[in-house]
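Asker: no sequence on hand, only this structure:
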């Protein structure tokens, strides 16, 4: 799921950092034309067709049973494990002996050949399975783990996939500690599943940990129907405080669950996150943990054991409550609370002739007598939880908790003897039910306001109930008097959020009593859903018709422009068009090299009947590189003056009259070290979309693309020394990984540049001496940092951009520098170009020549020396620096290579300066681009010139080769650091004089 960043409030920011609280990212919303969307929406019946699927929802608390996967697929996919006598659906009886033998086997705990009783296998379109306690959540180690071990989930998925019919796919998955939600779709349904978003909410320890909470999934079915699945595990406990905590857990899940939003059919802007309540159909299931309120556990077990006797082969222990029930001849002693009517049954034949709901001895009658005590129903009735439209199918199965593991119908025989309860539930809600509830709440609030207003105006003078027009009690108003038995089998029609008429019908709701591997019994429900699905081909056809109709009716006074993208000069001259360019209507810069401009032209014509004003507008695509009208590496030059200045949202705007044209030259030039590094690594690409906005007209989207050619710039020394002879392009877009053998002691580019600079320095000095420029001074007489800085126009207008791009290409392809220069380019011009390239190359090195770690050691030692006020001899100082640099040999070699070159160049220039000086009394020192204290220079002019050159070179190169730790510094501290960096280089540059 694609995603886009949104500003968060302080609370949102806190919750977004809670593990599993929100989706990781949001999908960017694509802008659409409102008129087109409305027209397309109005004709939605033409491109949708009704579809029918079954949705099977299952839930099971497996109590951390390690081999649970052997049972899951059988009951959930195949419908196995239902007990005929208490399930109400009818299956073949299984001999008691075989049930006893199965409890100790590694295989499934229910019969292999059991007849299917509810829809399963390929009859189901969507399987939604919610499991709880797939790991031991009582373990502090598991509950506080920062991640979830996927091994258990993988085993469960493997078991399900093996049992599922061919073609079923996992379309949604979410796990939070012990909670696991899996959704599978049939082959015919998979193409219709879109916009899947999963998330989780922890409500356990401290209200946020994942030992309790929910995992949820939202999906869009057929582009029309939103479905939400919530698998939860609420707080345990049988006291009143536990009930309130369960209600709190449910409310937290409902409010904190957030999904990636889906744009509606009209393109209406959505909130940053879509929550529970905005769907068309929702299914809430899991271990809700609601108990039987006020019921003695012993009485409930005796009552239920009447219906479970004979289901388990083992003889019951004398102290077991169930033994008392099974051995009793007087049924009334078993049921002292609600089963006294059993005395009126005169014979088994008479009882069996009655309908199950009217038979006082039937399991349905027993269940009906217990349901009024169910906490979930009580909380719904009082409006404290799940009151906002949630409902449940008829409960015609025994409580799902708590059983002895390995038993079909033996309730908790441990010392705790917990009261059996319907802890595991499957609820569902439609959009219609949610809206109806909201309308009732609104009506009650309005009635209460009117009541209070009338009281305030004195219409009701007494405080008695008779004098109040509207008596409101939030705990009881709107609640049903009786538990809904869900005896309406008709499908429920629902108008979806997108205006379609869907139908849903609960077909089955039952427990699988014969699954023995947990103290909970699994539960599932089957829903028949009829929905309208978008047919892509029909929608495309209607879309074309709508577009044509809108074009015909479009106002002729609306500004209209046409963009024409010129073909690249290379392709225009050769006539070659690559396959990947066919059909591409944007701007293709093709091969883009480091710091080499590529230009393309665009012609904009006013094809309307009124003047058109336009300009590039912000794209807002998420990343820093994509902010603003144009990416940082792209510039646009128009052939006319703008009609209005740029703003925060738009670039300069231009106005053209009908039939007029304006030409734009787009120039792509990539030289930012950060972007070059990302392009080299493949984490960034030269792909973008420009938005040309026409006032009172429509936006035009202009795709931009290019193919990056690998460069030696913006890499680390460790990678550069692994590039083979032939240059970075020889790798054919492969990265020079660390496991590739070292081929050079220092980057080959550094060897080539330093060697060329030394040679060209000698030639430049010699040529200057031979040609004789008596009327002007040499560049090194003007500038002590020459050729690395320049301030006189010796080569003005001659150091063209092409010279630099040719040198970059020569470095990347390992070509000679002579191939980069035309024959008429003199040595001085070549020297200055290569000097600039060397500095840029050093500045682009990812870790520098002197790394941050190395400099921290050097700076610490220099500071200690300053405090001691004891200056080391230069030779000892050099050895100390080299010893630190030697920890990384390739950096050490690079450093020596550079300083040796600078020292020899300084000697060469200083020597020629001696011969050019007039008598010593009139010697002039060259200008110094960097701050140098003249009083510290030698009194001997020749020595002073050499010192001045060394200090300038050191100042220029210190920032290029040394990487310092990040962090703000005061101006004084920064100046002190810069002095130390320069001084460290000076001791090496003075070595050769």
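Answerer: Great, that's in hand. The shown structure was predicted, so the numbers you read here are calculated from the model rather than taken from an experiment. Numbers count the residues shown, from 1 in each chain.
Asker: please count neighbours and contacts with C-alpha atoms only from this point.
Answerer: OK.
Asker: which strand or helix spans residue 284?
Answerer: Per DSSP states H and E: residue 284 is located in strand 281-287.
Asker: so which elements touch that strand?
Answerer: Here strand 281-287 touches strand 48-61, strand 126-132, strand 225-233, strand 424-430, going by 3 or more Cα pairs under 8 Å, 6 or more residues apart in numbering; DSSP states H and E.
Asker: hmm, 10 Å instead?
Answerer: strand 48-61, strand 126-132, strand 213-221, strand 225-233, strand 391-392, strand 424-430, helix 431-457, strand 523-534 (3 or more Cα pairs under 10 Å, 6 or more residues apart in numbering; DSSP states H and E).
Asker: switch these over to TSV; also include distance to residue 808 and mean neighbour count.
Answerer: Output for the helices and strands packed on strand 281-287, formatted as TSV (distance: least, Cα to Cα, whole Å; neighbours: other Cα atoms under 10 Å):
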stretch	distance to residue 808	mean neighbour count
strand 48-61	58	21
strand 126-132	59	26
strand 213-221	51	26
strand 225-233	55	26
strand 391-392	71	20
strand 424-430	65	23
helix 431-457	64	15
strand 523-534	54	22
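Asker: okay, one more to line up with it:
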């Protein structure tokens, strides 16, 4: 059997992870529970979370459960007192385990002992490169844990509890449905059992490496969950109409008009927000070295002329050829609906530095909901499927925003907790648009045959993005509206004719718009349309647009205070009921005349009369 590469093992591990975690190291090792047991193969992975602004690491030990599935058996958080030791194991003697090879042919094995508090795990590897890679990464992360004093029972590593209490494939919010005592009991139990990818009839091992939460944190979390559960009692809901567009302009200058793309005269309501994502804004070599703002100014004028006086630019962010704009209606800006505006960018092109591919992002607070918009350009070419998946993972990990603490309102459940940085998933609605470069896995002749009858459904059966989503390798939990338009790439410039050059690239749906919402209500997102714009012909891509109605929260502070007061009273009553009560059978002890060396006894009974 071929040995799996580190990238292949990381891909297996990623299937178990939330988007907020990343696997920084993975290798196959041998593991034994006791010296008498025969070693078994396991995946040892280092998983890192950076939501708190520092790299918090944990060691995962996983059992393979099929080609792409795995089961988490052991988890060791890397705290400041984490210990790792390595030693060379003596080669097996001739004749052991039926091996008749001479001792000189036996491979040397290395024994690694990982210790976190009272949990000790011993693994073996015969690969020196694996040993060096593991030690290097663990020592780096351990140094961070020491410098930031990350310890069990502190405020770090809260994210590992998602693996303790959640089924990652169902994403059930267990805590919100618990009573106060159930929540305290489960959260304070350091031996809480958890399983990943459960299969009926299989008894998975429990993980024992998670420290208990302090009681104050548990109470605060329960209050937050109760407020979120009763949110409708103090929240009014409206919708914000949002136009999202993406266009790979192939290095061309802005045209005289983009009205055909941006105008939505067929809709009763005009958008409150416009978010426009551009790729390949500048294809010159100088663009990778010097940031030139002339292209942004040029497109700002073009968009402003199209939208008219009723809109104004809120913010923009450029990274080489990537550019994202947000425009808003002047009414929304004047009313102060848009706050906490933040931007970020990340490259994932050549050496992850030159940013010929990457992403730009905007995060805002609209009333009392957070919206995040990402514009990206992923790896090109039909064969670069895994690279596109990796680019997506890289952008999920790299893109983050500062958290504004002084204006936050309690009661809108936030995934950021005490973190100083928010990632792209720490919001109510996440919208991802761009030239994602996923192709149609058919020949040019096959695609054009189906296009003659507008048979888009058949084409989409061979769409790489849809296939990778179904395998949970990319854009997990994102949704996309029905596609009822022609592939938007690749056209001869100035025409509606697909590529007639020598390369004759297969027409594909490279330009996409997807969304993800944290709200479980079915009406939290409504897509009004999803379409391409065939009128604009200056690029080899056609622009794509979608119009959304996003459900937005507006908290009524007076009513929220009343609800929180009721929740606090409920918690106080519970705590009072838990106070121990006892009764003594007597309040005094009377002995007879006490004499030297004459023992006397009296009995006092203490009875617990509390609940």
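Answerer: Looks like it arrived, so ask away. As the structure is a computational prediction, the values presented were derived from the model and not from experiment.
Asker: reformat the helices and strands packed on strand 281-287 of structure 1 as JSON lines; add distance to residue 202 of structure 1.
Answerer: What follows is those, written out as JSON lines (distance: least, Cα to Cα, whole Å):
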{"stretch": "strand 48-61", "distance to residue 202 of structure 1": "17"}
{"stretch": "strand 126-132", "distance to residue 202 of structure 1": "13"}
{"stretch": "strand 213-221", "distance to residue 202 of structure 1": "4"}
{"stretch": "strand 225-233", "distance to residue 202 of structure 1": "10"}
{"stretch": "strand 391-392", "distance to residue 202 of structure 1": "24"}
{"stretch": "strand 424-430", "distance to residue 202 of structure 1": "19"}
{"stretch": "helix 431-457", "distance to residue 202 of structure 1": "24"}
{"stretch": "strand 523-534", "distance to residue 202 of structure 1": "23"}
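Asker: looking at these, spot the one closest to residue 717 of structure 1.
Answerer: strand 213-221 (47.5 Å; Cα to Cα).
Asker: how big's the offset between the closest one and structure 2?
Answerer: Superposed on structure 2, strand 213-221 of structure 1 shows a mean distance of 1.1 Å to its aligned residues (mean Cα distance after the TM-score superposition for structure 1).
Asker: what span of structure 2 lines up against that strand?
Answerer: Aligned by TM-score structural alignment, strand 213-221 of structure 1 corresponds to residues 358-366 of structure 2.
Asker: in structure 2, which residues correspond to the strand holding residue 284 of structure 1?
Answerer: So strand 281-287 of structure 1 sits over residues 429-435 in structure 2, by TM-score structural alignment.
Asker: residue 396 of structure 2 maps to what in structure 1?
Answerer: When structure 1 is aligned by TM-score structural alignment, residue 396 of structure 2 is paired with residue 254.
Asker: contacts only, for that match.
Answerer: Neighbour list for residue 254 of structure 1: 201, 214, 230, 248, 275, 276, 277, 386 [criterion: Cα atoms under 10 Å, 6 or more residues apart in numbering].
Asker: which non-adjacent residue is nearest the second one?
Answerer: If I follow you right, that is residue 214 of structure 1. Once flanking residues are discounted, residue 214 of structure 1 sits nearest to residue 232: 4.0 Å by Cα to Cα, 6 or more residues apart in numbering.
Asker: what residue in structure 2 is paired with that neighbour?
Answerer: Per TM-score structural alignment, the equivalent position to residue 232 of structure 1 in structure 2 is residue 376.
Asker: just to revisit the earlier point, by neighbour count, which of the contacts of residue 254 of structure 1 wins?
Answerer: residue 214 (36 neighbours; other Cα atoms under 10 Å).
Asker: on that earlier part again, name the residues of the match of strand 281-287 of structure 1 that are buried.
Answerer: The neighbour-count check on stretch 429-435 of structure 2 (16 or more other Cα atoms under 10 Å) flags 429, 430, 431, 432, 433, 434, 435 as buried.
Asker: kindly report the same for stretch 264-278 of structure 1.
Answerer: Buried-residue list, stretch 264-278 of structure 1, by 16+ other Cα under 10 Å: 265, 266, 267, 272, 274, 275, 276, 277.
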